[in-house]
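A.B. asks: Prediction below, plus the sequence it came from.
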Amino acid sequence: MTTIAYKDGVIAYDGRVTRGGTIVYDDFDKMRERDGAAFFGAGATGEINELIGAYFGEEIVGECEASVLVLHSGSLTLIGYTDGKLWKAPVLLDRPYAIGSGTDHAYTAFDMGATAYQAIEMAAKRDTGTGGKIRTLTVTKPAE
């Protein structure tokens, strides 16, 4: 899967792509951009793409178990799909947050004082779906 972490204005995410128990890539850039928004998805690539489309009003066909963090206009939102409906939940920018298969490890790292980048490093030590190149993006808050 992957691990995506946010803390103190920084989103960090790994580059590992797996298929079953096989590592396919360790340098994949999981950030996707569309219409001024940046998307960071955890789950199957096709389902992540469906969630991105649903964010813009497109229909999802079938089930979708992915989760996606959306950075748009300085706000961070988690989106997912349950019971045939797209849901959105704001992510509070004043506290750490993580999604993906290494979430538990990332939160433990946060509890120990880790940055978002360090939380991904720690998740990669224990979660087989997390690893490879770690990238970061700084969240710029909109002017008030």
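C.D. replies: Thanks, I have it.
A.B. asks: Only C-alpha atoms from now on, for both contacts and neighbour counts.
C.D. replies: Will do.
A.B. asks: which residue ranges form the strands in the chain?
C.D. replies: Assigned by DSSP state E, the strands in the chain fall at 3-7, 10-13, 17-19, 22-25, 31-34, 37-42, 67-72, 75-82, 85-90, 97-100, 135-138.
A.B. asks: For the fifth one, which residues meet the burial criterion?
C.D. replies: Judged by neighbour count (16 or more other CA atoms under 10 Å), strand 31-34 contains these buried residues: residue 31.
A.B. asks: what packs against it?
C.D. replies: In this structure, strand 31-34 packs against strand 37-42, with contacts taken as 3 or more CA pairs under 8 Å, 6 or more residues apart in numbering; DSSP states H and E.
A.B. asks: contacts for the strand it packs on?
C.D. replies: Contacts made with strand 37-42 from outside it, assessed by CA atoms under 8 Å, 6 or more residues apart in numbering, are listed as 1-4, 13, 30-33, 48, 52, 66-73, 99-101.
A.B. asks: repeat that with 10 Å
C.D. replies: Residues lying outside strand 37-42 but in contact with it, judged by CA atoms under 10 Å, 6 or more residues apart in numbering, are 1-5, 11-13, 29-33, 47-49, 51-52, 65-79, 99-101, 137.
A.B. asks: Please apply the same query to stretch 101-114.
C.D. replies: Applying CA under 10 Å, 6+ apart, the set of residues contacting stretch 101-114 from outside is 1-7, 42-43, 95-100, 115-131.
A.B. asks: Okay, buried residues for that stretch please.
C.D. replies: In terms of neighbour count (16+ other CA under 10 Å), stretch 101-114 has its buried residues at 101, 102, 103, 104, 105, 106, 107, 109, 110, 114.
A.B. asks: this is the other structure I want to compare:
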Amino acid sequence: MTTIAYHHDSKTICTDSLTSTSQTIVSWATRKCRRVEDGFVFASGNCAEIEHLLTHWHDNQFDKVTCTFLFVDDEGAVFFGEIRHGRRFLEPLSLNWAIGSGANWAIAAMDFGRSAFEAVEYACLRDKSSGGTVMTYRHDERALWVRTPIKPNSSMIVNSLTPGSNWR
């Protein structure tokens, strides 16, 4: 599935870049951040359901989908989101949070003082469905989020943060 971690104090979201289906790796270089009309969506789950979520974002009318997501609105507020009864529900976040198959690993890492980057790195070590490049999306640089190219198996990090840097 994936690991997407939000570190509240630093206003940073980090993601892995692995996409897999069943027992097969589909891509090592998937961007988990997508622009919608009123902000950005970071989604975890079945690829077809994520596409359905993005396609019907404006209408707020959805088939039965089980993907979860983080949403950052154009004002910069961060929300946990899910689809219930065919509608989008958003819960404002005021603490560290993570979604995806590696979420528990990432939340535990942040509970022990790690950054979102380190949390996703750790989740990638423990979760069989998370991997690839860890990408960092800094809250104050939202304009760059969907423009930076992704290269498979690289150590590229969006917004020029480097692994091990202490930016908290």
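C.D. replies: Noted; the coordinates are in hand. If you're wondering where the values come from, they're calculated on a predicted model, not measured in any experiment.
A.B. asks: closest to residue 56 of the first structure out of the strands of the first structure?
C.D. replies: Shortest distance between residue 56 of the first structure and these, using CA to CA, is found for strand 31-34: 9.4 Å.
A.B. asks: mind checking how far that closest one is from the chain centre?
C.D. replies: Chain-centre distance of strand 31-34 of the first structure: 12 Å, with CA atoms, centre = their mean, to the nearest Å.
A.B. asks: what do you get for stretch 52-65 of the first structure?
C.D. replies: Once both centres are worked out by CA atoms, centre = their mean, stretch 52-65 of the first structure turns out to sit 17 Å from its chain's centre.
A.B. asks: Stretch 53-70 of the second structure too?
C.D. replies: Stretch 53-70 of the second structure sits 15 Å away from the centroid of its parent chain (CA atoms, centre = their mean).
A.B. asks: again, but for stretch 97-105 of the second structure
C.D. replies: Stretch 97-105 of the second structure sits 10 Å away from the centroid of its parent chain (CA atoms, centre = their mean).
A.B. asks: same question, stretch 54-73 of the second structure
C.D. replies: Relative to where its chain is centred, stretch 54-73 of the second structure has its mean C-alpha point 14 Å off (CA atoms, centre = their mean).
A.B. asks: list the buried ones in it?
C.D. replies: Those buried within stretch 54-73 of the second structure under the rule 16+ other CA under 10 Å are 54, 57, 62, 65, 67, 68, 69, 70, 71, 72, 73.
A.B. asks: Stretch 86-105 of the first structure too?
C.D. replies: Under the neighbour-count criterion of 16+ other CA under 10 Å, stretch 86-105 of the first structure has 86, 91, 93, 96-105 buried.
A.B. asks: next one: stretch 118-130 of the second structure
C.D. replies: For stretch 118-130 of the second structure, a neighbour-count test (16+ other CA under 10 Å) marks 118, 119, 120, 121, 122, 123, 124, 127, 129, 130 as buried.
A.B. asks: Strand 3-7 and the longest helix along the second structure, what's the angle between them?
C.D. replies: Across the second structure, the helix with the greatest residue count (assigned by DSSP state H) is helix 116-126. Regarding helix 116-126 of the second structure and strand 3-7, their directions subtend 150 degrees when assessed with axes from the mean of the first three to the mean of the last three CA atoms, to 10 degrees.
A.B. asks: mean deviation of helix 116-126 of the second structure from the first structure?
C.D. replies: After superposition onto the first structure, the average distance of helix 116-126 of the second structure to its aligned residues comes to 0.3 Å, using mean CA distance after the TM-score superposition for the first structure.
A.B. asks: Summarise which helices and strands that helix is packed against.
C.D. replies: Contacts defined by 3 or more CA pairs under 10 Å, 6 or more residues apart in numbering; DSSP states H and E place helix 116-126 of the second structure against strand 3-7, strand 12-15, strand 97-100, helix 103-111, strand 135-138.
A.B. asks: from the chain's centre, how far out does the longest one sit?
C.D. replies: Going back to what we said before, that points to helix 103-111 of the second structure. Offset of helix 103-111 of the second structure from its chain centre (CA atoms, centre = their mean): 14 Å.
A.B. asks: can you state the direction angle for that helix and strand 3-7?
C.D. replies: With the same axes, to 10 degrees as the basis, helix 103-111 of the second structure and strand 3-7 are set at 30 degrees to each other.
A.B. asks: Can you tell me, leaving aside adjacent residues, what's nearest to the residue mapped onto residue 119 of the first structure from the second structure?
C.D. replies: Aligned by TM-score structural alignment, residue 119 of the first structure pairs with residue 119 of the second structure. Taking CA to CA, 6 or more residues apart in numbering as the measure, residue 119 of the second structure lies nearest to residue 106, with 4.4 Å between them; neighbours along the chain are not counted.
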